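J.: Show me the folded form of this:
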Amino acid sequence: MTEENKTGKASTKAKNKYNAANYDRLYPVVPKGQKAVYEAAAKAAGMSLNDFVVTALDEKIERDKQKEQEG
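T.: Got it, this is the predicted structure:
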């Protein structure tokens, strides 16, 4: 095994451990073809698909909170 392979596997293992400790995972399922629409919108906004989805969720929650406060 080369040094590069050892480093690659160790690095991947460390990243996976960090991500498991610091992030929750979501697995949204969307209708066929809709993923491409979301990816294009994210790209147009200069964002990753993940950042786009998280931002959209956060904005929806904030709008709902504001509606509750107004109503």
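
J.: C-alpha from now on. contacts and neighbour counts both.
T.: Noted.

J.: Off-centre distance for the longest helix along the chain?
T.: Ranked by number of residues, the top helix in the chain under DSSP state H is helix 49-70. Distance of helix 49-70 from its chain centroid, counting by CA atoms, centre = their mean, to the nearest Å, is 15 Å.

J.: Proceed likewise with the subsequent sequence, for comparison:
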Amino acid sequence: MTGKASTRAKNKYNAANYDKFLVVTPKGKKDDYAEHAKKHGYASLNSFVVQAIEEKIQREGSGDHETDPS
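T.: Now for the predicted structure:
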């Protein structure tokens, strides 16, 4: 599959199977993060970010209490 039909099919699949959210960083930090991810063998910046979030959740526990993020 190539072309518009393929793009529509991929977009439909992605919309049904993935959530998206925006990460905002100071200018230049995205490149720093991507370089670090590549240097340490991550498949992508996304995989690095997702793993970092998962590790943080594991360390802090998944309790229902609120914490101050600052």
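
J.: Overlay the chains and give the TM-score.
T.: Overlay of the two chains. TM-score (TM-score structural alignment, normalised by the length of the second structure): 0.80; 61 aligned residues with a CA RMSD of 1.6 Å.

J.: and the longest helix of the first structure, which residues are buried?
T.: Neighbour-count burial for helix 49-70 of the first structure flags 49, 52-53 (criterion: 16 or more other CA atoms under 10 Å).

J.: if I look at the residue nearest in space to the middle of the second structure, how far off is residue 6 of the second structure?
T.: By CA atoms, centre = their mean, the second structure has its centre lying nearest to residue 46, at 3.7 Å. Distance, residue 46 of the second structure to residue 6 of the second structure, using CA to CA, to the nearest Å: 23 Å.

J.: Please give me every residue in contact with residue 21 of the second structure.
T.: For residue 21 of the second structure, no contacting residues are found, by CA atoms under 8 Å, 6 or more residues apart in numbering.
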